[in-house]
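Visitor: The following block contains a protein sequence and its predicted model.
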Amino acid sequence: MEASDMVIRVIFLSQSMVGVLGNSFLVYKYLLLCFTGIRLKFTDWILQHLIVANFLTLLCKGVPQTMAAFGLKDFLNDFECKLIFYLHRVGRGVTLSSTCFLSVFQAVTISPSGYRWSWLKVKSPSYIAAGVYMSWILALIVNINFPMYITARLNHWNMTSLKEFEYCSSVRHDKAFDTFFAVLVISPDVFFVGLMLWSSSFMIFILCRHKQKMKHIHRSNFSLRSFPETRATKTILLLVSTFVCFYTLSCLVQINVSLLYTPGSFLVNMASVLTACFPTVSPFLMINR
């Protein structure tokens, strides 16, 4: 056994175990809060959708990839390959949209009353709630084509027309079709990332301006009242920056895997590792903050 194979196995196994445990702990904490009758904030409701999306990503990508790294290559049939690839894409899309809505909602929450969109403070929960449900529907629709081109490795009827992905395969197309399909799939992602970056930039601007004001106002009631919101804003900014970092790296690797006629195992494994990074790290960011 090569040392690189052992490293890949340890990485996949660690990501799967740590990610599932972290998200399970958050589920336990939320269930405990619900049973004790504590009223959850609206941001907690968005985070619950993020946790579900994290589970989909880890269970449908991390676990099969871990099994493949330990030598189980042909353990999925055709239907199972189509299903886990589809659910993984849906979970990935909802992770992006949930993080975006979390950032937008917090930006609206901390915006001063003098801004034009301050009236959204009252109506933003209903708008964003509808947006979160619509993001699930959008992810289900946009990724509906993925199962059509995914097949099990057991179907070796024509290896020249298949692109290998460790435990499943996909049908090869010409680069023009792959480019068109990639643009179609990534369009909603570009919109959500742009919205996320705009809302995050606005929150940073508000926090910096608030810090400047607090230099001249010592121990004011406003500063004490705004402390929980400031802490929540910094937590969300940490989540967003972590997501954007991992998402950008993952996209770059995924584009190479999609466009290459025969992607190497290193690129395929790297894409899987980067995809599982945010679902693994994000619950511990939330627990720590």
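Guide: That came in fine, so what should we check first? Residues are numbered from 1 along each chain as shown.

Visitor: okay, CA-based contacts and neighbour counts for the rest of this
Guide: Noted.

Visitor: Number of residues surrounding Y115?
Guide: Burial of Y115 is recorded as 9 neighbouring residues (other CA atoms under 10 Å).

Visitor: another one to put next to it:
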Amino acid sequence: MKMNKKRKFPSYTALRNTVFFEITIGISANTVLLMFHILTFLLKHRPKPLDLTIAQLALVHLVMLVTVGFVAADTFGFENWGNDLMCKTVIYANRLTRALSICTTCLLSILQAITLSPRNSCLAKFKHKSSHCYPCGLVFLWIFNMLLNGRFLVSIGATPNVTSHSFVFITESCCQWPISYLFRYIFLSLVNVQDISFIGLMALSSGYMVSLLCRHKRQFQHLHSTSLSPKLSPEERATWTILLFMGFFMLMYFLDCIIFLSSGILLKNDPVRHSVQLLVGSGYATISPFVLMSTEKRMIRC
């Protein structure tokens, strides 16, 4: 059924304002985090893999939130794109950045595990290799995800002025054209395999870091009185922050999947659910820069 593009949701003013407020806060925070790392790279030394990862995560989340802002504006009837190029660009950029967000968050967890690993561990040999291989890995992830999400450049277009049950509506102005079952199955399989693989790697690296932190605490209590609480080093404080970061990401990711599966992407079903999905889907991108900035002493001093 053709959607009414002029439809607005006056009874959801509070929810609408919350969506735009979250997007504005997230864009501002990620811009500050990205600019800080850019200035650090330009004024000081060659960036480390961990700094590059945080900068890329801020860039990815910045672009993601900008595209979510366009989607929200179209959803609430503030803007009507009305052309294929705009639809393809916004939806493709949104899907690409969401995929890169998972990849970059996983890399952040793995790099922190490598940084925390002791000298006699199997991960210690990657400490020096990571600075040389890491840029190539980033380029590979960008190219792979750009190709994987390239189907949106073909299957997404402006909503036509005809009535059809074969269109899947993404926003008020954009819809997904019918595609073959085989092509859809291959694409969904690749996306699911990628997401499950990166989430599995996050879980493994997080478990490894927890075991290292627990071992350090037991060694400290063995060497000192148990009445003394161990003082965390900067690396350990950063590790606990990354672990909190991973937990929050997984929570928001699974909440987004649950909402998506329960309501689908048919906007006509329930605009409230779609708005809640926008809030949940943007929650990680909005909160993450504040978590990362809270552990950056250079930013706190500034």
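Guide: Yep, it's here. Remember, it's a predicted structure, so these values are computed and weren't measured experimentally.

Visitor: Overlay the chains and give the TM-score.
Guide: Put the two chains on top of each other and the TM-score (TM-score structural alignment, normalised by the length of the first structure) is 0.87; 283 aligned residues with a CA RMSD of 2.7 Å.

Visitor: Would you map the strands across the stretch 101-250 of the second structure?
Guide: Chain-ordered strands for the stretch 101-250 of the second structure, with DSSP state E, counting those that start in this stretch as the definition, fall at 156-158, 168-169, 174-176.

Visitor: Now mean neighbour count and distance to D84 of the second structure too, for those strands, in TSV please.
Guide: Compiled in TSV, these are given as follows (neighbours: other CA atoms under 10 Å; distance: least, CA to CA, whole Å):
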stretch	mean neighbour count	distance to D84 of the second structure
strand 156-158	24	5
strand 168-169	20	14
strand 174-176	23	8
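
Visitor: Distance to Y253 of the second structure for those - can I get that in JSON lines?
Guide: Written out in JSON lines, the entries for the strands of the stretch 101-250 of the second structure read as follows (distance: least, CA to CA, whole Å):
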{"stretch": "strand 156-158", "distance to Y253 of the second structure": "24"}
{"stretch": "strand 168-169", "distance to Y253 of the second structure": "22"}
{"stretch": "strand 174-176", "distance to Y253 of the second structure": "23"}
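
Visitor: Nearest the geometric middle of the first structure, what residue?
Guide: In the first structure, the centroid-proximal residue (CA atoms, centre = their mean) is T95; its distance is 3.2 Å.

Visitor: Now check the second structure for the residue matching that one.
Guide: Using TM-score structural alignment, the equivalent of T95 of the first structure in the second structure is S101.

Visitor: my guess is its match meets V60, correct?
Guide: Yes. Using CA atoms under 8 Å, S101 of the second structure is in contact with V60, at 6.4 Å.

Visitor: Against A271 of the first structure, how distant is the residue nearest to the centre of the first structure?
Guide: Taking CA to CA, to the nearest Å as the measure, T95 of the first structure falls 17 Å from A271 of the first structure.

Visitor: Where is the longest helix in the second structure?
Guide: With DSSP state H applied, the helix covering the greatest number of residues in the second structure is identified as helix 181-223.

Visitor: residues in contact with the closest residue to F70 of the second structure other than its chain neighbours?
Guide: Take F70 of the second structure and drop its neighbours on the chain: the residue closest to it by CA to CA, 6 or more residues apart in numbering is V90, 7.5 Å away. For V90 of the second structure, the contacting residues are T67, F70, V71, by CA atoms under 8 Å, 6 or more residues apart in numbering.

Visitor: do the same with F105 of the first structure
Guide: By CA under 8 Å, 6+ apart, the neighbours of F105 of the first structure are T43, S124, P125, I128.

Visitor: Buried by neighbour count: which residues of stretch 146-157 of the first structure qualify?
Guide: Residues of stretch 146-157 of the first structure classed as buried: F146, P147, I150, T151, A152, R153 (neighbour count, 16 or more other CA atoms under 10 Å).

Visitor: if I pick the last one, what's in contact with it?
Guide: In other words, R153 of the first structure. With contact set as CA under 8 Å, 6+ apart, R153 of the first structure has these partners: K73, D74, L76, E164, Y167, C168, S169.

Visitor: I'd like the distance between the closest residue to E79 of the second structure other than its chain neighbours and Y181 of the second structure.
Guide: If you skip the residues right next to it in sequence, E79 of the second structure has A73 as its closest partner in space, 5.6 Å away by CA to CA, 6+ apart. Distance of A73 of the second structure to Y181 of the second structure, computed by CA to CA: 31 Å.

Visitor: can you give me the helices in the stretch 1-150 of the second structure?
Guide: 13-43, 49-75, 84-116, 126-148 (DSSP state H, counting those that start in this stretch).

Visitor: Comparing A73 and Y181 of the second structure, which residue is more hemmed in?
Guide: Set A73 of the second structure next to Y181 and count neighbours by other CA under 10 Å: A73 wins out with 19 against 9.

Visitor: quick one: the alignment partner in the first structure of the more buried one and D5 of the first structure, what's the gap?
Guide: Across the two structures, A73 of the second structure finds its equivalent in M67 of the first structure, going by TM-score structural alignment. As defined by CA to CA, M67 of the first structure lies at a distance of 13 Å from D5 of the first structure.

Visitor: show me the residues around whatever residue of the second structure lines up with W45 of the first structure that make contact.
Guide: Residue pairing (TM-score structural alignment): W45 of the first structure is matched to L52 of the second structure. For L52 of the second structure, no residue meets the contact criterion (CA under 8 Å, 6+ apart).

Visitor: what separates L52 of the second structure from L148 of the second structure, distance-wise?
Guide: For L52 of the second structure, the distance to L148 of the second structure equals 23 Å [CA to CA].
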